[in-house]
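Visitor: This is a predicted model, with the sequence first.
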Amino acid sequence: MVLFYNLSIRLYVLLIRIAAFFNPKAKQWVVGRKGVFKKLQEAIRGEEDIIWFHSASLGEFEQGRPVIENFKEKYPNSKILLTFFSPSGYEVRKNYEGADYVFYLPPDFAGNAKRFMDIVNPRMAFFIKYEFWHHYLKELKKRNVPTYIFSTIFRPDQLFFKVYGAFHRRMLSAFTHLFVQNQESVDLLNSIGLSNVTLTGDTRFDRVYTIATGSKTLPKVEGFAQGKEVLIAGSTWPKDEENIIKYLNETKNSYKYIIAAHEVDEDHINNITSKIQKTWVRYTKATKEEIDAAEVLVIDCIGVLSSLYRYGTVSYIGGGFGRGIHNTLEAATFGLPVIFGPNYHKFQEAKDLIEIGASKSYENYSELKNLLDNFYENSEKRNYSGLQSKNYVDRMRGASDKILSEIQV
């Protein structure tokens, strides 16, 4: 199995290198790792107390950020090393002030893992949510480095719990402790003989609360909303946009609409605006007068979505017709009802929000229309769902403190 794993990693790296000739993100993945060991050696002094945090991408980083920042606050003399697998994390957060060092993680080859550990010599290692790298974990265990994973969630269909999953189960044995999101994860890990497990919840609740309390005032959006009912569609993909735009084109109510697509390149923004039959404006290009008069505001930049929700009445979260929905909690923390497509079952918070009446999922346009009409016409129902959203986030906060209280520093 190790041979197959090694071959698969090498094949992945080869394919990424080929893709780098025509794919910008693949190119960033390759170029960003050039000379990484030399850069590590130049940056890190051997006597430093290094605490290593690893994240796959930007989403996982934001999830782990409360733990990183709380750790740094409690232990200011330690040096935080933050590594990323994906360009979506590194390129956005390479200048993150909460870490002393930020690097790409070299591919998971045995030689790379050994060399990385020789240079970094971490006193502790933290993996955020879903990062299981065989050689790195093996090297950490071999060197008796306390190693943790947090905000993770396990499902019965994962390889760890299959009769042929011994190789993957061995990776789990490298962790000193596993901090998980739900009781099902605890039970699954217990079923394969792991008792070093604690149910702490999801650190994203701490993060979205921090974001909400520090959210930016957006004068243009404030002028656009003008106290009206505002539907905010965040992190949308083409299928989401098709349904939302159909609704806004057909409906006669006085909703205002904000569309913040997942991709904001010029072609995609133009594709969205070409289908809108109501008065629309682009966020970065409109005058105050144009924004005040518009019915639809199209966000054509990044970095404002989490602050948009404060101006909303109802939220729609994209991704539910693809690989999975995006961040529902950023909207929920502002006390908004949350709507999303059918692909949400891998997300514990989405299931929880539906169960308590804070969220609704839909399968087709007809169902979406009924949901939006109901929320518009029934303010009591809308307010109830919004209150359930906010109370849920408030109730679930505190995972970061629970994790750090369990760790022997």
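Guide: Everything's here; your move. Residues are numbered from 1 along each chain as shown.
Visitor: going forward, measure contacts and count neighbours with C-alpha atoms only.
Guide: OK.
Visitor: And the host helix or strand of residue 374, what's buried?
Guide: Assigned by DSSP states H and E, residue 374 belongs to helix 365-377. For helix 365-377, a neighbour-count test (16 or more other C-alpha atoms under 10 Å) marks 368, 369, 372, 375, 376 as buried.
Visitor: Reformat those residues as TSV; add distance to residue 394.
Guide: Listed next are the buried residues of helix 365-377 as TSV, based on distance: C-alpha to C-alpha, whole Å:
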residue	distance to residue 394
368	28
369	30
372	25
375	23
376	25
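Visitor: and of those residues, the nearest to residue 335?
Guide: residue 375 (13.8 Å; C-alpha to C-alpha).
Visitor: Distance of the closest residue to residue 371 other than its chain neighbours relative to residue 88?
Guide: Once flanking residues are discounted, residue 371 sits nearest to residue 360: 7.8 Å by C-alpha to C-alpha, 6 or more residues apart in numbering. The gap separating residue 360 from residue 88 is 29 Å, by C-alpha to C-alpha, to the nearest Å.
Visitor: Show residues contacting stretch 11-18.
Guide: 26, 27, 29, 30, 107 (C-alpha atoms under 8 Å, 6 or more residues apart in numbering).
Visitor: between those residues, which is nearest residue 54?
Guide: The closest of the contacts of stretch 11-18, once distances to residue 54 are taken by C-alpha to C-alpha, is residue 107, at 13.0 Å.
Visitor: try this one side by side with the last:
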Amino acid sequence: FLISASFRVDQPFFRWFGGSWRRMLGLFTHLFVQDERSKELLEGVGVRNVTVSGDTRFDRVTAIVAEARALPIARAFRKASELPVVVAGSTWSADEELLAKAAQGRAVRLVAVPHEPVPEALERIEQAFPAPVVRWSFAEERMDTPAPAHMPPEQDPLHARTLLVDRMGLLANLYREGDLAYVGGGFTDGIHSILEAAAWGRPVIFGPRHRKFPEAAGLIAAGGGFEVRDANTLSATLHQLLDDPASLKAASQAAARFVRDHTGATDRVAGHLLRALSAQGLQEGH
């Protein structure tokens, strides 16, 4: 079985030289695809054992939201100021350069989560992003230590402009503490998961390289996703969303609705598999 597959017309399966690729498709008992276009492409080359089931990733991110644990540091950072918070997840240097430029002179705070929290990436963000910048690990120590008496709020690390996350495995739950999200990878090999942010009802901004990810076009069409191509378009998008509460609310609702409307693939696939296995068992019983 092939589950949650997505096919594009430019793939070898559908090209004149793709005979061996098409033969591979015949090895599957059944193919579960994300959309009607994928089914049409497969049927066009003679593959009939296809069902449009949707994408099981929508169910996974919905489960993450339902089972999320609290992150006290992120919550304290958000509550330390009334400024809007942008969670920048899975960023690379190209993303960080745009974010740094777009944040200049703007009343906004950032939660920065580099794709690879190696020393050079952390140092790069510390130098480029709005200061003061506090690392997550330092904030952890601060949370475990009583604050000095009469310490001015501006000296509290959690009042920083940028919270730099130097820990792994936190991103999916961090999106809940932002007003909107920026997801990296759209200026390198392709965007990372935008569904994790959208599942929290956060508008998602990303770069132009998302052709292999149909959920990006879907989220844009739904009104919850925003493609940017440079610092100017990023700045304009931040202005559109952060300076207009009605626009931010509409985009947030659209993002949440997009994920909600696409859940259920896991149950559809499981139902088909159970029927297929049951039928196989009956045949073997005879």
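Guide: In hand now; what should we look at? Bear in mind the structure is a predicted one, so any value in this text is a computation, not a measurement.
Visitor: And the TM-score between them?
Guide: Here the superposed chains carry a TM-score of 0.88, computed using TM-score structural alignment, normalised by the length of the second structure; 260 aligned residues with a C-alpha RMSD of 1.1 Å.
Visitor: Can you tell me the SS state at residue 52 of the first structure?
Guide: strand (DSSP: H, G, I helix; E, B strand; the rest coil).
Visitor: Let me see the contact set for the counterpart of the residue nearest to residue 371 of the first structure in the second structure.
Guide: Residue correspondence to the second structure (TM-score structural alignment): residue 360 of the first structure is matched to residue 226. Counting by C-alpha under 8 Å, 6+ apart, residue 226 of the second structure touches 203, 204, 205, 206, 220, 237.
Visitor: try residue 114 of the first structure
Guide: 136, 139.
Visitor: State the distance from it to residue 83 of the first structure.
Guide: Distance from residue 114 of the first structure to residue 83 of the first structure, by C-alpha to C-alpha: 16 Å.
Visitor: Residue 104 of the first structure now?
Guide: For residue 104 of the first structure relative to residue 83 of the first structure (C-alpha to C-alpha), the value is 5 Å.
Visitor: Give the residues shared as contacts by these two.
Guide: With C-alpha under 8 Å, 6+ apart as the test, residue 104 of the first structure and residue 83 both reach residue 90.
Visitor: tell me how far the ends of stretch 207-226 of the first structure are from each other?
Guide: End to end - C-alpha to C-alpha - stretch 207-226 of the first structure spans 28 Å.
Visitor: again with stretch 38-53 of the first structure
Guide: End to end - C-alpha to C-alpha - stretch 38-53 of the first structure spans 20 Å.
Visitor: what two of the buried residues of helix 365-377 of the first structure have the greatest distance between them?
Guide: Between any two of those, the greatest separation by C-alpha to C-alpha is 12.2 Å, found for 368 and 376.
Visitor: which residues sit in contact with the residue sitting nearest the centre point of the second structure?
Guide: The second structure has residue 194 as the residue nearest its centroid, 2.1 Å off, counting by C-alpha atoms, centre = their mean. By C-alpha under 8 Å, 6+ apart, the residues touching residue 194 of the second structure are 183, 204, 216.
Visitor: List the ones among those that fall in helices.
Guide: Mapping these onto helices (DSSP state H) picks out residue 216.
Visitor: Of the contacts of residue 194 of the second structure, which ones are shared with the first structure?
Guide: Contacts conserved in the first structure for those, using both residues aligned by TM-score structural alignment, their matches' C-alpha atoms under 8 Å: 183, 204, 216.
Visitor: top of the residues you listed by neighbour count?
Guide: Within these, most neighbours by other C-alpha atoms under 10 Å means residue 204, with 29 neighbours.
Visitor: what does that residue align to in the first structure?
Guide: Match for residue 204 of the second structure (TM-score structural alignment): residue 338.
Visitor: related to what we said a few turns ago, ok, so of the buried residues of helix 365-377 of the first structure, who is nearest residue 6 of the first structure?
Guide: Scanning these for proximity to residue 6 of the first structure, where the rule is C-alpha to C-alpha, the winner is residue 368, at 45.7 Å.
Visitor: For the counterpart of residue 18 of the second structure in the first structure, give me its contacts.
Guide: Matched by TM-score structural alignment, residue 18 of the second structure corresponds to residue 165 in the first structure. For residue 165 of the first structure, the contact set (C-alpha under 8 Å, 6+ apart) comprises residue 159.
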